[in-house]
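In: quick one, what's the 3D model for this:
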Amino acid sequence: MFDTLANLVPRDNDLPLRAWRLEVWSRVLDGSIYDVLTYQFHEEKNGAGEYIPVRERRPSVRTGLIRTVVDDSISLLFSEGHFPSVECKNEDTKAALDAVTKDAKLNLAMIDAATRGSVGSVAIAVRFLSKRVFLQVMATTYLTPVWSAEAPDTLDRVGERRKVDGKTLVAAGYDVKDDATQYWFEREWTAIAETWFVPRKVADKAAARTVDEARSNNHGLGFVPIVWVKNLPGGDDIDGEPTFGVEPINTTVEADYLLSQAGRGLKYSADPTLLIKETAATDDGQPMVRSAANAIVVGEKGDAKMLEINGTASEAVLEYVGRLREFALERMHGNRSNADKLSAAQSGRALELMHQALIWLADKLRASYGEGALLDIYRMIVRGSAKFPLTINGQEFGKLADNEPVTLSWPAWFPPTADDRQTLATALATLIKVGSLSRETAVRIIASDYDITDVQAEMALIDAERKQLIAELPTEQTKITSNA
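Out: Predicted coordinates for the structure are as follows:
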């Protein structure tokens, strides 16, 4: 069924095949894949009185299972409680990156990027304006990357090419006719400039490409300020594998139509069809009104029945749909745990085991969007500060030092319970006491659980409070504490 729907999505032969493929995946993600069908599910006949097959109608029930799995996996990536902290030995660089993270709302940008990129790929543009950093998440349907021959993991340039009509260009400030005439809109990003081109009419095949000097700019960064993210391993040099595949989509479409049919059957059950075997003796030619106050009178050999549907079929459909849901979630590594079966509060480890399949999916996405894209963004910010010194919330950071590597520290998948924290505290205290772990490392371990953003500042506070406590103790007690 999915192939039937996909083939109904218009394809532009002037664009590469991947543009059509990404358009189809995007429609699946936002639920608009059914918009290619003309009729609503309740429309059983067309204007000519002809029966409309179910496959040509839009289902009235949408499970939205694909988007649910995507949103759940991304919540384990970049939600407020799961966003990684940046680590760097250079404290000034770390402070600047922490400030940029909050000022640029980096967690929201990464959530947007991971959502759009679930269809295969996404591009994140890094812009330096007014001594600040801005991020622009772009769908890659009309973008084409070109990789460096000497460094295949480094972008040489990125081109954008799409069709727009005159009305769209007029709204964007272009001096063209305000009509439906189609134009090519083109841009290109390189290591030295962002180049815009004057829109050309699609019908004018011989028109030369002309640079739009007014809109183009030379950033001179020395690198293409775009991070290209491939969603999951697989795919090709441009796009990775989507978070969902053809099998879960087919299963979801099947469930949507089954639930729509089940809903249709329930409506018929609530309003059963009247069958009169012989014309009623009191038939006066008026329409029969079915109600408790209106009796049906038939002839001596007549009969009247109500055609009803029992609930057995509906229960069978719901059970079948439940199995389909399990199959689809298993294929996509979604969350199959049932909250109704939880009898008591669970520890963080127990919750991890319950959501193991979803964690496996989120763990793979961490490699693409965390260790890959997010770190590349931080490195671009550090390199870009050499040309565009940063000032965040009135604090001048200037040029950032790029001689220390930047890494990410990820929090636990699920917040620990009080018992979990007590167990961890006991273990850390024992390791510190026997000399197997430093106090600073222990603070780093618990930093995400206790919202400690600056480990060095926390260590300074601990040392200051320790010294004050020792100073307030009696002399003999001070000697014992100091020796300890």
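In: only C-alpha atoms from now on, for both contacts and neighbour counts.
Out: Fine.
In: for the helix or strand harbouring residue 397, packing partners?
Out: In this assignment (DSSP states H and E), residue 397 forms part of strand 395-398. Using 3 or more CA pairs under 8 Å, 6 or more residues apart in numbering; DSSP states H and E, the elements in contact with strand 395-398 are strand 390-392.
In: checking the closest residue to residue 190 other than its chain neighbours next. Helix, strand or coil?
Out: Spatially, and ignoring its direct neighbours in sequence, residue 190 is nearest to residue 157 (4.6 Å; CA to CA, 6 or more residues apart in numbering). Taking DSSP: H, G, I helix; E, B strand; the rest coil as the rule, one finds residue 157 in the strand state.
In: next up, for comparison:
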Amino acid sequence: MDWLALQDRMPRDRALPERCFRLSALESVLDGRHYDVLRYPFSAERNGAGEYVPLDERRPSVRSNLCRVVVEDSVSLLFSEGHWPTIQVSDARTATALETICQASALKQTMLEAATRGSVGSVVVLMRVVDGRIFFDVLRTAYLTPVWSSSDPRELSELIERYRVKAEDLLAQGHAVEPGGDYWFERHWDDRVETWYLPYRDGADRKIDVERSGEHGLGFVPAVWIRNLPASCDMREGPDGGCTFQAAIDTVIETDYLLSQAGRGLKYGSDPTLVLKDPGLGIPQGSAAHVGGASNALMLPPEGDAKLLEINGNAAAAVLAHVQQLRAIALEAMHGNRAQSDRLGAAQSGRAIELMCQGLIWLADRLRISYGEYGLVSLLRKICLASRRLEGGLVVGDAHVTDLDDAGLSLSWPDWFPMGPQDRQAQADALGRLVEGGIMTQAAAERIIGRSYGISVMLGGGT
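Out: The predicted structure is shown next:
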């Protein structure tokens, strides 16, 4: 069974756009839920009527979830604690304020979640300002519809969220609805207000939920739409980018079924079926074999034979070798890490590890453009803009900050892997010669080397 056949078994709401179903299906792969639509477990060879259950109707007993592994590995190289970029801006006061806001609002965790959820194609990071404090939330885009600005195709002019929800779930959240059936849940964001609508059924009129709606006063849509692995930055070409792992889904499905079947074969090899020939059973001449007896042995008619139904152990070894090849193909398709850690004989330098993980680094390097230059930078610019638009500014620590200047805002990314002693010595010698020769300033050298030694260098100026 391939990915297209598995998608045909998934439930689909025809009232929603096709991209909603596609993104939801990819999210099920990311979460490891894509086999849940299959009715029978892998051990169920026959259904209640005694009919044989084909393999493609059974849930694999082994789920490698290799797609999630590659996504988490690439995201770790992107926004983990050791790979979080340094914020650079011309104004030193703004740089300090942005670093403080990132820590207070848990922006690192938000971007980790956004890069993971966005691996299916796109993600939205929503910004809220409550009493001067900034909060972030990650929204899945399967139920979101963007409206782009005519003057800047990277900016939202409106964001619409709409999906079906059970009446019981609405009642649990305090909505006054009639029990039973489905309702539409909808809310909009624009540059002035956040509008909630009361849940409504098909064909009913929408009514604004006055209690939950309100003005945010920011003058821009408080959300950033991030496309995963985009071909260009023009959002009007499509709201979604490429999926990180879609090219390997078919191969991963094949791997899961092979591993499940191999495990099934090993169990049969450990407990082979006993075949008996018993003339006293009274089985008619020429009749078919059947399973019976206290030990579930296979009973044969008199003209049959007696033996043990066993599986050759070489078959299991062949399956495992084939699975290793499939795994390599899947990792190559996703640009995952194909290095074998058990083959490393000694400690390697940071540069050597980069060469071994080159494919994964190439993937993370492309993600830096999506989630760094067009994601994190856009959020930081909106923070600066909010400090100028809101009365009283933003709360940073124990003070109120206004008029943050985002001129020269950029990100400085750390090395992919920690440097070894020889790497540090070579870097120190090179930077020393550049500073002595007047090619590089002392401040620029400190900024480059500060990350390697865990030194926080807060510089507002350029190189």
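In: does the residue nearest to residue 190 of structure 1 really touch residue 146, like I thought?
Out: Yes: assessed by CA atoms under 8 Å, residue 157 of structure 1 is found in contact with residue 146 at 5.4 Å.
In: higher neighbour count, the two?
Out: Neighbours per residue, other CA atoms under 10 Å: of residue 157 of structure 1 and residue 146, the larger number sits with residue 157, 21 against 15.
In: what sits against the more buried one?
Out: Contact analysis of residue 157 of structure 1 by CA atoms under 8 Å, 6 or more residues apart in numbering lists 145-147, 188-191, 224.
In: again, only this time at 7 Å
Out: The neighbours of residue 157 of structure 1, taking CA atoms under 7 Å, 6 or more residues apart in numbering as the test, are 145-146, 189-190, 224.
In: from residue 200 of structure 1, how far off is it?
Out: For residue 157 of structure 1, the distance to residue 200 of structure 1 equals 21 Å [CA to CA, to the nearest Å].
In: one more: residue 411 of structure 1?
Out: Using CA to CA, residue 411 of structure 1 is found at 50 Å from residue 200 of structure 1.
In: just the helices in structure 2 please.
Out: 3-8, 18-30, 66-79, 92-104, 107-117, 167-172, 249-270, 313-334, 350-356, 358-367, 377-389, 421-436, 442-450 (DSSP state H).
In: got these as JSON lines, with distance to residue 183 of structure 2 and mean neighbour count columns?
Out: Below are those laid out as JSON lines (distance: least, CA to CA, whole Å; neighbours: other CA atoms under 10 Å):
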{"stretch": "helix 3-8", "distance to residue 183 of structure 2": "25", "mean neighbour count": "14"}
{"stretch": "helix 18-30", "distance to residue 183 of structure 2": "17", "mean neighbour count": "18"}
{"stretch": "helix 66-79", "distance to residue 183 of structure 2": "32", "mean neighbour count": "22"}
{"stretch": "helix 92-104", "distance to residue 183 of structure 2": "37", "mean neighbour count": "17"}
{"stretch": "helix 107-117", "distance to residue 183 of structure 2": "26", "mean neighbour count": "21"}
{"stretch": "helix 167-172", "distance to residue 183 of structure 2": "6", "mean neighbour count": "14"}
{"stretch": "helix 249-270", "distance to residue 183 of structure 2": "33", "mean neighbour count": "18"}
{"stretch": "helix 313-334", "distance to residue 183 of structure 2": "38", "mean neighbour count": "16"}
{"stretch": "helix 350-356", "distance to residue 183 of structure 2": "51", "mean neighbour count": "15"}
{"stretch": "helix 358-367", "distance to residue 183 of structure 2": "37", "mean neighbour count": "20"}
{"stretch": "helix 377-389", "distance to residue 183 of structure 2": "33", "mean neighbour count": "20"}
{"stretch": "helix 421-436", "distance to residue 183 of structure 2": "60", "mean neighbour count": "13"}
{"stretch": "helix 442-450", "distance to residue 183 of structure 2": "54", "mean neighbour count": "16"}
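In: now render the ones you listed as CSV, adding distance to residue 408 of structure 2.
Out: Output for the helices of structure 2, formatted as CSV (distance: least, CA to CA, whole Å):
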stretch, distance to residue 408 of structure 2
helix 3-8, 45
helix 18-30, 36
helix 66-79, 22
helix 92-104, 11
helix 107-117, 21
helix 167-172, 46
helix 249-270, 41
helix 313-334, 34
helix 350-356, 30
helix 358-367, 22
helix 377-389, 11
helix 421-436, 23
helix 442-450, 15
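In: out of these, the one nearest residue 396 of structure 2 is which?
Out: Residue 396 of structure 2 lies closest to helix 92-104 among the helices of structure 2, at 6.3 Å (CA to CA).
In: state the distance from the residue mapped onto residue 449 of structure 1 from structure 2 to residue 372 of structure 2.
Out: If you follow residue 449 of structure 1 across to structure 2 using TM-score structural alignment, you land on residue 452. The gap separating residue 452 of structure 2 from residue 372 of structure 2 is 20 Å, by CA to CA.
In: which of those two has more neighbours?
Out: Using other CA under 10 Å as the criterion, residue 452 of structure 2 and residue 372 rank with residue 372 on top: 24 against 15.
In: distance of the counterpart of the more buried one in structure 1 relative to residue 335 of structure 1?
Out: Residue pairing (TM-score structural alignment): residue 372 of structure 2 is matched to residue 370 of structure 1. To residue 335 of structure 1, residue 370 of structure 1 is 21 Å away according to CA to CA.
In: same deal with residue 213 of structure 1?
Out: 51 Å.
In: who has more neighbours out of these two?
Out: More neighbours surround residue 335 than the other of residue 213 of structure 1 and residue 335, with 20 against 11 (other CA under 10 Å).
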